[in-house]
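K.L.:
fold the following for me, if possible:
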Amino acid sequence: MDNSKIDNKIFWPSLVVIIGTTVLLMMLPDSMKAIDSVLSFITHTFDWLFLIVVFSAMVWLTWLVLGPYGNIKFGQVNEKPEFSTFSWIAMLFCAGIGSALIYWAMVEPIYYISGPPFGIEPNTKKAAEWAITYGMFHWGFSAWSIYTIPALAITYSLHVRKQQVLRPSVVCHGVLGDRVNGWLGKIIDIIIMFGLVGGVGTTLGVNVPMISAVVGKMFNIPQSIWLKIVIIAIWTVLFGTSAYLGIEKGIKKLSNINIISAILLLIFILIVGPTRFILSNFTNSLGILCQNFFRMSLYTDSIMESGFPQNWTVFYWAWWFAYSVYMGLFVARISKGRTVRELIIAEVVWGSLGCFVFFTVFGGYAVHLDIHGVMPLVKIISEQGPNAVIVSMLDSLPLSKVIMPLFIIVSLIFQATTLDSSAYTLATICTKRTNDFQEPAKWHRLFWALVLGFVAIALMVVGGLKVVQLSSVIVALPIVFIFILYIISFMKYIKQDYGK
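P.N.:
Predicted structure coming up:
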């Protein structure tokens, strides 16, 4: 059988749902109020579910990494990893966060100064103390634990159980049995694909305006929908080419370049910026995080009802859930020869530390500018929006005319590494067989890259990119239960294969 042949029972229904939903939203641009209401309903009604599941997942991963199951290797006992440790972690990190990390590392702390948690008075030094702390929490151990659960289950299914199909539903076989080969499995796969497109759209919803604002500042170009469309088109060409070339020639090289470029940018800002404050504030924020981690993990604010955990933490967890199974599929493809312990540490520890660095440098610089009166970023974000904050921060740096182009390049490549992995994964789900690690057909990978670009442009034209946030949150609900099935199936498999 041709390993690159598409599975029509997944390909066509998924395409119809994704394109059909996009077209419907284009025809109903006035539905934004209803969408906001649905978003609010889900995040406020199921806050407890998201928080408990994520916290429990992190506890379970800690038990795994400290126990004997951590030694289980994905593959033969003497199996060597396919990629170097640096390239492997670079691909994991870049595929998982995109340039959204750069965006939120710069603006999220400013939001927390003006709208802090726990009833703290806004725009005070006490509020500023929590600014970096909550950013590190939302991009730290709990968040990366969400990514790690599907990665473990799918990687084990592929490399130990030798499943010939790299697909989300296959992993549920340990609980659902042969039903995953029928309509139930197809529904699971379609849900995951729809959620991935929604997650990508949510990411583009913040990143495209950010790049557009910086480009506009550099070349004195007024903001317009056409500028944003050009940026999306450039992104599509970049990640489409990478997805077409495949993992070895495209995704791996792009990830390596991306990590090195980002490190250079971070080092520059750390050196020319308020170095002592940035490092001191990180240490202080880490202490606050360690002291309050359990409270933050289970904080619903049910008494004061400020809405802070629902609008921030619950939405973040839903967003990570929407991406999680895609990450699991991609990580499974590149993690042959690694152990359970290596995978958990690479994602939960190294992934979190990587995000901490961005919040420490970008966020620390932003907090310093505001609280020391150098630049009123809280006022700028309330009057002009978050993109104006990013432009103001970059413009305040020495050699800003050099830094802005570098910032654009890093952001473009960062997002491209996430998008090419997304296109690769979508093609993989729709491929009938992926045994012997044969990659999906090149035309197939390129096709899904173009679909992602089309969805982003179509929703941008009608001003409805916020709409895809709803798809992330809605799809996250069933993914929570798929998540639980993954844990049960994984435990059942390892007990069968390795005993108690």
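K.L.:
CA only for contacts and neighbour counts going forward, please
P.N.:
OK.
K.L.:
what segments of the stretch 201-350 of the chain are helices?
P.N.:
Defined through DSSP state H, counting those that start in this stretch, the helices belonging to the stretch 201-350 of the chain, from first to last, are 225-246, 252-272, 275-297, 308-309, 315-334, 340-344.
K.L.:
nearest to Phe74, out of the ones you listed?
P.N.:
Nearest to Phe74 among the helices of the stretch 201-350 of the chain is helix 340-344 (7.4 Å), distances taken as C-alpha to C-alpha.
K.L.:
what is that closest one packed up against?
P.N.:
helix 47-66, helix 141-159 (3 or more C-alpha pairs under 8 Å, 6 or more residues apart in numbering; DSSP states H and E).
K.L.:
who are the packing partners of the helix or strand following it?
P.N.:
For helix 340-344, the following helix or strand on the C-terminal side (DSSP states H and E) is helix 352-358. The criterion is 3+ C-alpha pairs under 8 Å, 6+ apart, and the helices and strands that helix 352-358 contacts are helix 100-114, helix 131-138.
K.L.:
name the residues that touch the following helix or strand past the first one?
P.N.:
This points to helix 100-114. Toward the C-terminus, helix 100-114 is succeeded by helix 125-129 as the next helix or strand (DSSP H and E). With C-alpha atoms under 8 Å, 6 or more residues apart in numbering as the test, helix 125-129 has contacts from 109, 112-116, 120-121, 284-285, 367, 371.
K.L.:
repeat that with 7 Å
P.N.:
For helix 125-129, contacts defined as C-alpha atoms under 7 Å, 6 or more residues apart in numbering pick out 112-113, 116, 120-121, 285.
K.L.:
would you do the same for the sequence below? I want to compare the two.
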Amino acid sequence: MVFYIAVAVIVLFVLWGAVSPGGLAASSDVALAFMIEKFGWMYLIAAFAFLVFALFLAFSEFGKIRLGSDDDEPEYSNLTWFAMLFSAGMGIGLVFYGVAEPMYHYLIPPVGEGETPEAAKTALRYSFFHWGLHPWAIYSVIGLSLAYFQFRKGQRGLISSTFYPLLGERINGPIGKGIDILAVIATAFGVATSLGLGVLQINGGLSYVFDIPNETYTRILIIVIVTVLYMMSAATGLNRGIKILSNTNLVLALGLLLCALILGPTAFIFDTLTVTVGGYIQNIVQMSLRLTPFTQNDWIATWTLFYWAWWIAWAPFVGMFIARVSKGRTVKEFVLGVLIVPSIFSFLWFTVFGGTALHFEMFQGKEIAEAVSADMTSALFITLGQFPWGILLSLIATFLIITFFITSADSATFVLGMLSSKGKLNPTTKVKLTWGVLQSSIAIVLLLSGGLKALQTASIITALPFAIVLAFMCVSLLKSLRQEAREERKKEKRRRKKLDALLLESEENK
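P.N.:
Modelled structure (predicted):
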């Protein structure tokens, strides 16, 4: 039921976008305006609450609980685990926004005047904010819930299974099916947003290096070609295709990062990283709850609300994937690993690429900001072009985006297959290929109906109902963890009584 209903809804959406892209764009704009006006506050409160909840679990008495039986060991090494987290979580987005977002904020900051030293500091601080602890907190909440109920409690690997403490056997009825259908649809649109960004970036790189036209039909051709590649990878399974590509992505990303760090203004980059981390930690609460009801400034809606909605829509996919590869880890290990390691890498990435672009703009007069305002997809490549061997670095970056695209789409077909196949850990190739075609089709119709803006709109609209699902998921997880903690305390009390009785008997025998 989940598979067929979700596929039917998405096929109808794709047909709508194919037949009337203008009508789809207009309807999406109306829905977007309504959701931002009425529920923008909810996205902010939800994201901040998920971060607080995740940290609470890590440092509470529940932190020592293992995601699996007490004797289970992690299936993957830490390095491979981190590579999978990073590649699945936000690989394409980092490459797309690594230069573009700080430069855009430098021109149009959330507060104050643009193109000033203060605007540069604010630009990087908000980039850290959008790509740091908050998105990974959202991922950790859903990933932890799925891993706990699947590997610790023996439930199926479905979003609905995490609601067993609240719904009981009703998770197998219409309510449970509705939750799973909602998760599949949100995931499909969240993935399509990332794939659309990846296509825009690939086209931007090919246009910069080879002067290939940066237009819609080129992007559709890129989607078709890369779809064939990731469907071939999806057919090879988790331990071959996805594992190998994830490690390849990490090596390429680290190589590109180190090249930019060494060839760029190294001392400036480390100074910038230090001051931005300090500003991020100092202002995290204020940024988390910032809205502009008195000025009607739409900056928050364009950036922060889009990101929070994108992470929430993307969360079923990333959460299920990291749950699948995290069996055997403790709650504390899981939460801190998911929160801290990818966030640190994101901070480094934005400081190296965004900080370097700001240095070129502010101190060398390279006018990168003007290029970003004209075409976001060219930002990274224009920055790399300022380095020695700039064309080679641009080619490496383009190849990195392609491998990120394949990994994300490959992982997404795997996860969507699990969600729509009653939680099977290894869904059939037929189901995975079906989702591969559908998620690429969504990306195509969104690009046809409005490009980047349509991608952002789709995420914000589909994320709202799933944010509510995530909130109740936290309640369900906490209820189950408390129940387990109570049972463990009772067992410990019985063990102590038994031990005391044995000691007393021993003393009496003496």
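K.L.:
for the helices and strands packed on helix 352-358 of structure 1, give me TSV that also has distance to Asp189 of structure 1.
P.N.:
Putting those into TSV (distance: least, C-alpha to C-alpha, whole Å) gives the following:
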stretch	distance to Asp189 of structure 1
helix 100-114	25
helix 131-138	27
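K.L.:
can I get those in TSV with mean neighbour count and distance to Leu406 of structure 1?
P.N.:
As requested, these are arranged in TSV below (neighbours: other C-alpha atoms under 10 Å; distance: least, C-alpha to C-alpha, whole Å):
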stretch	mean neighbour count	distance to Leu406 of structure 1
helix 100-114	24	13
helix 131-138	26	24
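K.L.:
compare those helices and give me the one nearest Val467 of structure 1.
P.N.:
Judging those by C-alpha to C-alpha, what sits closest to Val467 of structure 1 is helix 100-114, at 17.2 Å.
K.L.:
what packs against the closest one?
P.N.:
Using 3 or more C-alpha pairs under 7 Å, 6 or more residues apart in numbering; DSSP states H and E as the contact criterion, the secondary-structure elements in contact with helix 100-114 of structure 1 are helix 125-129, helix 131-138, helix 183-219, helix 364-371, helix 377-383, helix 386-396.
K.L.:
so where is the shortest one in structure 2?
P.N.:
Read that as helix 125-129 of structure 1. Under the alignment (TM-score structural alignment), helix 125-129 of structure 1 falls on residues 117-121 in structure 2.
K.L.:
out of the helices of the stretch 201-350 of structure 1, flag the one nearest Asn181 of structure 1.
P.N.:
Closest of these to Asn181 of structure 1 is helix 315-334, at 17.9 Å (criterion: C-alpha to C-alpha).
K.L.:
by how much does the closest one deviate from structure 2 on average?
P.N.:
Plainly put, helix 315-334 of structure 1 ends up 1.1 Å away from its match in structure 2 on average once the two are laid over each other (mean C-alpha distance after the TM-score superposition for structure 1).
K.L.:
tilt between that helix and helix 183-219?
P.N.:
Orientation of helix 315-334 of structure 1 against helix 183-219 (axes from the mean of the first three to the mean of the last three C-alpha atoms, to 10 degrees) gives an angle of 110 degrees.
K.L.:
any idea what Phe86 of structure 1 aligns with in structure 2?
P.N.:
Using TM-score structural alignment, Phe86 of structure 1 sits opposite Leu79 in structure 2.
K.L.:
before we move on, what about Ile113 of structure 1?
P.N.:
Under the pairing rule here (TM-score structural alignment), the equivalent of Ile113 of structure 1 within structure 2 is Tyr106.
K.L.:
any idea how far Arg290 of structure 2 is from its match?
P.N.:
Applying C-alpha to C-alpha, to the nearest Å, one obtains 19 Å for the distance of Tyr106 of structure 2 from Arg290 of structure 2.
K.L.:
cool, and Asp271 of structure 2?
P.N.:
Distance check for Asp271 of structure 2 against Arg290 of structure 2: by C-alpha to C-alpha, it reads 27 Å.
K.L.:
same check, this time on Gly190 of structure 2
P.N.:
Relative to Arg290 of structure 2, and taking C-alpha to C-alpha, Gly190 of structure 2 is found at 24 Å.
K.L.:
who has more neighbours out of the two?
P.N.:
Neighbours were tallied for Gly190 of structure 2 and for Arg290 using other C-alpha atoms under 10 Å; the higher tally belongs to Gly190 (30 against 13).
K.L.:
ok, whichever residue in structure 1 pairs up with the more buried one - contacts?
P.N.:
Aligned counterpart of Gly190 of structure 2 in structure 1: Gly199 (TM-score structural alignment). Residues counted as contacts of Gly199 of structure 1 (C-alpha under 7 Å, 6+ apart) are 319, 322-323, 472.
K.L.:
again, only this time at 8 Å
P.N.:
Residues in contact with Gly199 of structure 1 (C-alpha under 8 Å, 6+ apart) are 319, 322-323, 468-469, 471-472.
K.L.:
what does Leu339 of structure 2 give?
P.N.:
Shown here is Leu339 of structure 2, whose contacts under the criterion C-alpha under 8 Å, 6+ apart are 133, 136-137, 140.
K.L.:
what's the closest of those residues to Val2 of structure 2?
P.N.:
Once C-alpha to C-alpha is applied, the member of the contacts of Leu339 of structure 2 that ends up nearest Val2 of structure 2 is Ser140, at 24.4 Å.
K.L.:
which residue in structure 1 aligns with the closest one?
P.N.:
Superposed on structure 1 with TM-score structural alignment, Ser140 of structure 2 falls opposite Thr148.
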